[in-house]
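**Student:** Have a look; sequence and predicted model below, questions after that.
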Amino acid sequence: MTKLSVNINKIATLRNSRGGNVPSVTQVAIDVQKFGAHGVTIHPRPDERHIRYQDARDLKPLVYTEFNIEGNPVQKFIDLVLETKPTQVTLVPDADDALTSNAGWDTIKNQSFLTEVIAEFKRNSIRTSIFADPVLAMIEGAKATGTDRIELYTESFAHQYGLGNTNGIQPYVEAANLSNQLGLGINAGHDLSLENIKFFKEHIPNLLEVSIGHALICESLYLGIENVVNMYLHKLK
């Protein structure tokens, strides 16, 4: 079964809009695990506009499944990851002012930098993943960095699927096939939803994990978070 990691950034966004601690990021993390999710994902940004660095520290003793911390490996982020030692760190090349993640790494141009950062995390027994576009050269570049996994950036697939173009899956199939040949684990995330997740999972060989936040939280407003988590689990079997 493909694992489901729930990204709780949107819970932090809602909390921060009013101050205080409602809704509670820590309680939602506890609850989604209780409901069956295989992991919890957070993506702190330097301005801490949703998840705060302290949230990572508070969540560490509460996440008994897989704890995945995503972010751009600036020094502050690296220090946080080494302090909290999550199960997995996912490296994302987002700019400080990016509304959301919008591209994978150029793993060729940034190969030396990524190799150095990844080696440091692996020395600390933290599994590593690189956010990557479904471009074969970028997958090969990711392999050269020593990363354990890639996370396929799925916005393009989701957009095309929403338009009725199922052929948008093809670059992801090719990227997955190459990743499997190279011995890279495959994660995926961004704009995956209840509408498209089953189709994506069925076409990506050896898909290990998906990280879903925005769609899952939005769907939960109508259907309830426990129900939605279990709907994803059913589709990921």
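**Tutor:** The structure has been received and is ready for your questions. Numbers count the residues shown, from 1 in each chain.
**Student:** switch to C-alpha atoms for all contacts and neighbour counts from now on
**Tutor:** Will do.
**Student:** looking at this, L208 is in a strand?
**Tutor:** Yes. The assignment for L208 (DSSP: H, G, I helix; E, B strand; the rest coil) places it in a strand.
**Student:** quick one: it and N180 touch, right?
**Tutor:** No. Using Cα atoms under 8 Å, L208 is not in contact with N180, being 11.2 Å away.
**Student:** alright, now check it against this:
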Amino acid sequence: MNEELKVLISYYKDEESLIESLIKEDVIDQDHQAIHLHSLVLNKIQRKINFLEKLTNPNAAKLEAVKNRLEYLNKLSNKNNAFNYHEEISKQIDHQLDLLNSFTTGYFNDGQEFDDAVFDLAENRIESFIFNLNKSRDLSLKFTKTGHEILVLLSNFKKLKKEYILDIDKRNILKLIGFREDKQMNALILTYDLAGFRDAIPLKQIISRVIFDVFNFQNLDNQTTLQIFK
């Protein structure tokens, strides 16, 4: 799910840029209250970005520090004659970068199986599929199609609510994402319109937000699984 994670990071970085631009406008307007409120939002977004980047690579902070050091060294080498020394140090830093960039995490995969399942569902080759988040606790997202829409169901709502897996805070975030309670189906349901459907990225973003915004990557299976129903 590394691809989904990158989509979510990109989403938050877009939000980060937006809030930063609003703060600049607040400074021009000398609106101190707005500066304070937007700064709080910005800090929250940046914490999320840092958290997600650590999930993709726990060495993210070290990687950034090494990159900054290399950039500083390159600037320094242009200002004096100690080229050979700086070149040797640069090689050492490049090696560090290679090591840090080589990290891979076991939980995330390339998401191709999920992509295939979404396309098969959209083109009526399968009836539905389930994306298990915590199989032993019946925590999953079911994807099914009705007409020109894909329904994403977080089933067993009453059970998950009773077991405090879905507390009020988590339910509120799910509502912000777009889920609505259906008492008859005992589920939280999100409707995704297939008009203009081209790829699975929007649905991946939904899953990513459920995993990271709602559950904060806690109490989930180490390896997600798909169950496909034809």
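**Tutor:** Received, thanks. These numbers come from a predicted model, not from an experiment.
**Student:** After superposition, what's the TM-score here?
**Tutor:** The TM-score (TM-score structural alignment, normalised by the length of structure 2) is 0.24; 92 aligned residues with a Cα RMSD of 5.7 Å.
**Student:** tell me which element H234 of structure 1 is part of?
**Tutor:** Assignment of secondary structure by DSSP states H and E places H234 of structure 1 within helix 225-235.
**Student:** That helix packs against which elements?
**Tutor:** Packing partners of helix 225-235 of structure 1 (3 or more Cα pairs under 8 Å, 6 or more residues apart in numbering; DSSP states H and E): strand 3-7, helix 25-34, helix 197-203, helix 214-223.
**Student:** Save the ones you listed as a markdown table, and put in mean neighbour count and distance to F157 of structure 1 too.
**Tutor:** Conversion of those to a markdown table gives the following (neighbours: other Cα atoms under 10 Å; distance: least, Cα to Cα, whole Å):
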| stretch | mean neighbour count | distance to F157 of structure 1 |
| --- | --- | --- |
| strand 3-7 | 24 | 18 |
| helix 25-34 | 18 | 26 |
| helix 197-203 | 17 | 8 |
| helix 214-223 | 16 | 15 |
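**Student:** Tabulate the ones you listed (JSON lines), appending distance to Y232 of structure 1.
**Tutor:** Shown next, in JSON lines, are those (distance: least, Cα to Cα, whole Å):
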{"stretch": "strand 3-7", "distance to Y232 of structure 1": "8"}
{"stretch": "helix 25-34", "distance to Y232 of structure 1": "12"}
{"stretch": "helix 197-203", "distance to Y232 of structure 1": "8"}
{"stretch": "helix 214-223", "distance to Y232 of structure 1": "9"}
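**Student:** Compare these and report which one is nearest to H234 of structure 1.
**Tutor:** Judged by Cα to Cα, the one of those that comes nearest to H234 of structure 1 is helix 197-203, at 9.0 Å.
**Student:** hang on, the earlier thing: ok, which of the helices and strands packed on helix 225-235 of structure 1 comes nearest A132 of structure 1?
**Tutor:** helix 197-203 (16.2 Å).
**Student:** Okay, strands next: where are they in structure 1?
**Tutor:** 3-7, 39-42, 66-71, 88-91, 127-132, 149-153, 185-189, 207-212 (DSSP state E).
**Student:** Next: structure 2.
**Tutor:** 128-134, 139-146, 149-154, 180-182, 187-193, 225-229.
**Student:** quick one: which of the ones you listed is nearest L18 of structure 2?
**Tutor:** strand 187-193 (25.5 Å).
**Student:** Counting by contacts, list what that closest one packs against.
**Tutor:** strand 149-154, helix 157-162, strand 180-182.
**Student:** which one of these lies closest to I49 of structure 2?
**Tutor:** I49 of structure 2 lies closest to strand 149-154 among these, at 25.4 Å (Cα to Cα).
**Student:** Please identify the buried residues of the closest one?
**Tutor:** Using 16 or more other Cα atoms under 10 Å as the test for burial, strand 149-154 of structure 2 gives I150, L151, V152, L153, L154.
**Student:** ok, now stretch 22-34 of structure 2?
**Tutor:** Buried residues in stretch 22-34 of structure 2 (16+ other Cα under 10 Å): L22, I23, D26, A34.
**Student:** Sort out which one of those lies nearest Q46 of structure 2 for me.
**Tutor:** Nearest member of the buried residues of stretch 22-34 of structure 2 to Q46 of structure 2, counting by Cα to Cα, is I23, at 14.5 Å.
**Student:** pretty sure the closest one contacts S39?
**Tutor:** Yes. Between I23 of structure 2 and S39 there is a contact under Cα under 8 Å: 7.3 Å.
**Student:** Just give me the neighbour total for the nearest residue in space to D26 of structure 2 that is not next to it in sequence.
**Tutor:** Nearest residue to D26 of structure 2, sequence neighbours excluded (Cα to Cα, 6 or more residues apart in numbering): I35, at 5.7 Å. When neighbours are defined as other Cα atoms under 10 Å, I35 of structure 2 has 20 of them.
**Student:** how far away is I35 of structure 2 from Q92 of structure 2?
**Tutor:** Here the criterion is Cα to Cα, to the nearest Å. By it, I35 of structure 2 lies 42 Å from Q92 of structure 2.
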